[in-house]
Structure formats: structure tokens, C-alpha cells
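1. dropping the sequence and predicted coords here.
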Amino acid sequence: MSNKSISIVIADDHTIVRQGLMKLLEEEKGIHVVGEAKDGREAVKKVMELTPDIVIMDIAMPELNGIEATRQIKQAGAESKIIILSMHDHSRYIRELLGLGVSGYLLKNSASRDIVKAVTSAIKGVTYLSPSISTRVIEDWLVMNKQSQEEELYNTLSNREREVFQMMVEGSSTKKIADALCLSPSTIKSHRSNIMEKLKMDNLSQLIQYAIQLGIIDIHI
């Protein structure tokens, strides 16, 4: 590791996970956690403010998930390297995130040494994939030559529509979405209408089922 301290922002909606990662990482010489975020929107804000070397990003977070947060960070031109640390190993996630240029993808059951190795690899410009991710899933990403109809429909949504879509299926009202995105309620209603039309759906129940199918939201029992 170089003499320069590696700065890290941790984005995860579970406080205990953030605290555990912070303790683990700061035990390593030359690594310093400079910020935490409890959702994707806060993660984007912290990256823009703190310009860390590394972002350790969960996927399933409220309001703005880790995939869309990663997309926004990359589109903003931030130089921070992004490492995904998630409990999910869906091939769709891996395909999309590697396509966005993340520097690592680890499962949350990874050994602590794997997390540290992913950080040091990212600094060197090397992509690190968790050993727990099966060869089959990686090969699915490498050889995939078509997407499902459901994913094709989702990909027609703009970045803003994806934000609105996630908040809709999470149960946020039009006013809450408008306030969170600093837009007018009428603009949100327009986005909702466009989302319904693009996804060829008629009601919120259908949207929720679709979001569960894509893995945008989880079912909590």
C-alpha cells in the first residue's frame, strides 16, 4: 500500500454493517473512512462532497438503490472507485454494475481479507470479484447476448424515471417524491404517467410486482 492514506465512504442502509466495515477497514494501516451514507442519494452527495478514493456500496438501499447511485456517480465524472458489497449475486446486477465500471463486486459473506484486497486492487486499477460469485454467473455476464423483455422495458426509463419508479414502488407519495427530488408534484405525475406507459402497466400493484421481479425492492417477511 502507498504512503498516501486511502479515503473511503461506506454506503449501506444498516448501521451495524457500516460500523462493522469501518472497524474492519480502519484496522488496516493507510485506510481511513471519511464518510457514511444510509441510502443511495446520500451516497451520491457524500461522494461529490468528500471525493473519496473508494466507495463501498450496497445495492438494496431505500429511495435510490446502489445501482442508480453508481450510475449517477459515474455520470458526474467522479474519480472515486466503487466496490459493490451486497448479499445479492443476481446476474443482472453483476452485468449492469460491471458495465458501469465498478472496481469490485463482493458478497457480504466474503472474508475480511477479501474486502481489504478489493480496496487495494481498486487503487491499482484492478477489478476484484468475490470468490463466492460462481463461475456460472460470471460466464452468464460475459456471454450474454440478449436481455429479457422485462429488462429491455426497464432500460427505456430515463435516470429520473428510475428514481421516481423506485420511490413509487416503495410507497412514497407524489408529494414526498417531489420534495425529495426538488420537483413539482405535476412533474412527478408526468413522470409516473410516462413510467406506466413505457412499462406497459396500468396500476401500482403491477409496478410493485415488476420491481420485485427485477430485484429493485425486496420482500420483507
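-> Here it is on my side, so go on. Since the model is a prediction, treat every value here as computed from it, not as a measurement. Numbering: from 1, shown residues only.
2. C-alpha only now, for contacts and for neighbours.
-> Fine.
3. how much space separates the residue lying closest to D114 once chain neighbours are set aside from E151?
-> The shortest distance from D114 to any non-neighbouring residue, by C-alpha to C-alpha, 6 or more residues apart in numbering, is to S130 (7.2 Å). With the distance defined as C-alpha to C-alpha, to the nearest Å, S130 ends up 25 Å from E151.
4. before we move on, what about I67?
-> Distance from I67 to E151, by C-alpha to C-alpha: 14 Å.
5. the two: which has the busier surroundings?
-> Using other C-alpha atoms under 10 Å, the more surrounded residue of I67 and E151 is I67, with 23 against 13.
6. what sits against the more buried one?
-> Contacts for I67 (C-alpha atoms under 8 Å, 6 or more residues apart in numbering) come out as 59, 93, 96-97.
7. take the one below as the second:
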Amino acid sequence: MIRVLLVDDQRLVRAGLRMLCESAGDLLVVGEAAGGHEAVRLVEREVPDVVLMDLWMPGMDGITATERVLGLRPGTRVLVLTTFDDDEHLYRALAAGACGFLVKDAAPADLLDAVRRAAGGDSPFSPGVLRRLVGQAVRSHTTGPEPEPLPALTDREREVLALVGAGLSNGEIAERLHLGVTTVKTHVANLMTKTGSDNRVRLAVLAVRAGL
């Protein structure tokens, strides 16, 4: 069971997130916080696996709360869920230690998938955010050495890798290739193993730099 803490100053947002999480059999909401100070206290008491963290809150904001949470319990995974997807908030959140960044218009299934991926050590991002991260990473390496050739991949794995590089979620890849989401997850996991990529961002950067 994945223990989840909800942090958002809007009661209706927290209620909606609780209903969504409780609809999944493998997620347990262990608490709700309306601000950063309360979030830090609840993390210490409830020891959640994943914190769904809003950024814009009165008092202690989400970025400061992320830093405090991870200073207190480094093993906690903080997944940002916000209406702000601009680069300033994105990079500040990542610098504070957030493992992923989702915007609040994410599909319910994608949000649940992101919580599971965060708990499993992955770094989930909304497609648009992922594309910006990949673009920035590729631009920063344009004058560096040429990347090594890709390892031997099946035709299907190359298709999946190209779509990861385009910023598509597992659900979108499944729809595009007419596959089951579980099958796509298996392909992505195999790609990470074969390429030595420890998260989806690195995998996407590899795809773009390989010209897929």
C-alpha cells in the first residue's frame, strides 16, 4: 500500500484528490495539509511514501515545504501538483528535491500512475514539462561529445522510446501504438535497463539526442 499525503490550501482540491486516490486499491491517504507547516508536521507523524505538494500556499509555500520535508525524511517522494508550469516554479521545485512535476489538468489515470511511479523511484512529469526539460538538457549538451549509439533495441522498443522522447505519457503511448498500458510500462522498464537510464527524463533526453 502506497501512503499518500495531500498538501493543498484548497479544500475542494484536497477532497477531489482524496476521492481519486481512494478509488485505487493500492493508495492510502494518510493525511491532508492546507499549508507547508502542517505538511511538515504530518510527514514526521505519518511517514508517507509520496507527498502530493501544491506550490502556491499561504504561510510556508510548497517549495520551502519540500525542502523541509526532505530534510526531515529524505526517503519521502515529493510530487508537485500545481497550476503553475512555468520554468521558474519547475526548476525551483526540482532544486528543492521534488521528484516530479504535474499540472492540475492531468488526467486522473495519469495522476494515479504518477503517484505509483514516484513511489517506485521514477520521476513523473506532465508531457509539456517533460518536453521543456528534455529540450533544455539537449541544448546544454549541443557542444559536448557525441552520444554513444543506442544499444540493440527491438522495433517496438524504438517506437516507445521515440514517443517517450516526444513527452508522451504511458497512457498516450498505449493509445498511439494500440497497446495496453501495462505492456507500455514493461517496454519503458526494459528501455531503462538496456540504456542505463534511471528515470524517464534521462530516457527522453537519450531518445532526442539519438534522433528518434
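-> Received, thanks. Bear in mind that the values here come from a model prediction, so they are computed numbers and not experimental data.
8. which of the contacts of I67 of structure 1 show up in structure 2 as well?
-> Shared with structure 2 under both residues aligned by TM-score structural alignment, their matches' C-alpha atoms under 8 Å, the contacts from these are 59, 96-97.
9. got a winner among those for most neighbours?
-> Highest count within the kept ones among the contacts of I67 of structure 1 by other C-alpha under 10 Å belongs to I59, 27 neighbours.
10. contacts only, for the equivalent of it over in structure 2.
-> In structure 2, the residue equivalent to I59 of structure 1 is L55, according to TM-score structural alignment. Shown in contact with L55 of structure 2 (C-alpha under 8 Å, 6+ apart): 61-63, 80-82.
11. V50 of structure 2 now?
-> Counting by C-alpha under 8 Å, 6+ apart, V50 of structure 2 touches 2-5, 76-79, 115, 118-119.
12. can you select the buried ones from those in PyMOL?
-> Restricted to buried positions by 16 or more other C-alpha atoms under 10 Å, the PyMOL selection for these reads:
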select buried, resi 2+3+4+5+76+77+78+79+115+118+119
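13. keep only those of the contacts of V50 of structure 2 that are in helices.
-> 115, 118-119 (DSSP state H).
14. just tell me what V43 of structure 2 corresponds to in structure 1.
-> In structure 1, V43 of structure 2 lands on V47 (TM-score structural alignment).
15. wait, what's in contact with that match?
-> 9, 55, 73, 78, 80.
16. pick out the residue nearest the middle of structure 1.
-> Compute the mean C-alpha point of structure 1, and by C-alpha atoms, centre = their mean the closest residue is G66, 1.3 Å away.
17. roughly how far does that residue sit from A37 of structure 1?
-> 11 Å.
18. do the same with Q19 of structure 1
-> In terms of C-alpha to C-alpha, Q19 of structure 1 sits 11 Å off from A37 of structure 1.
19. the more surrounded of these two?
-> Legend: neighbour count by other C-alpha under 10 Å for Q19 of structure 1 and A37, higher for A37 (21 against 14).
20. hmm, that one is touching V55, no?
-> No. Counting by C-alpha atoms under 8 Å, A37 of structure 1 sits too far from V55 to count as a contact (10.1 Å).
21. quick one: common contacting residues for the two?
-> What both A37 of structure 1 and V55 touch, as defined by C-alpha under 8 Å, 6+ apart, is the set 9-11.
22. kindly indicate which of the residues you listed lies nearest R113 of structure 1.
-> Closest approach to R113 of structure 1 among the shared contacts of A37 and V55 of structure 1 (C-alpha to C-alpha): I10, at 17.0 Å.
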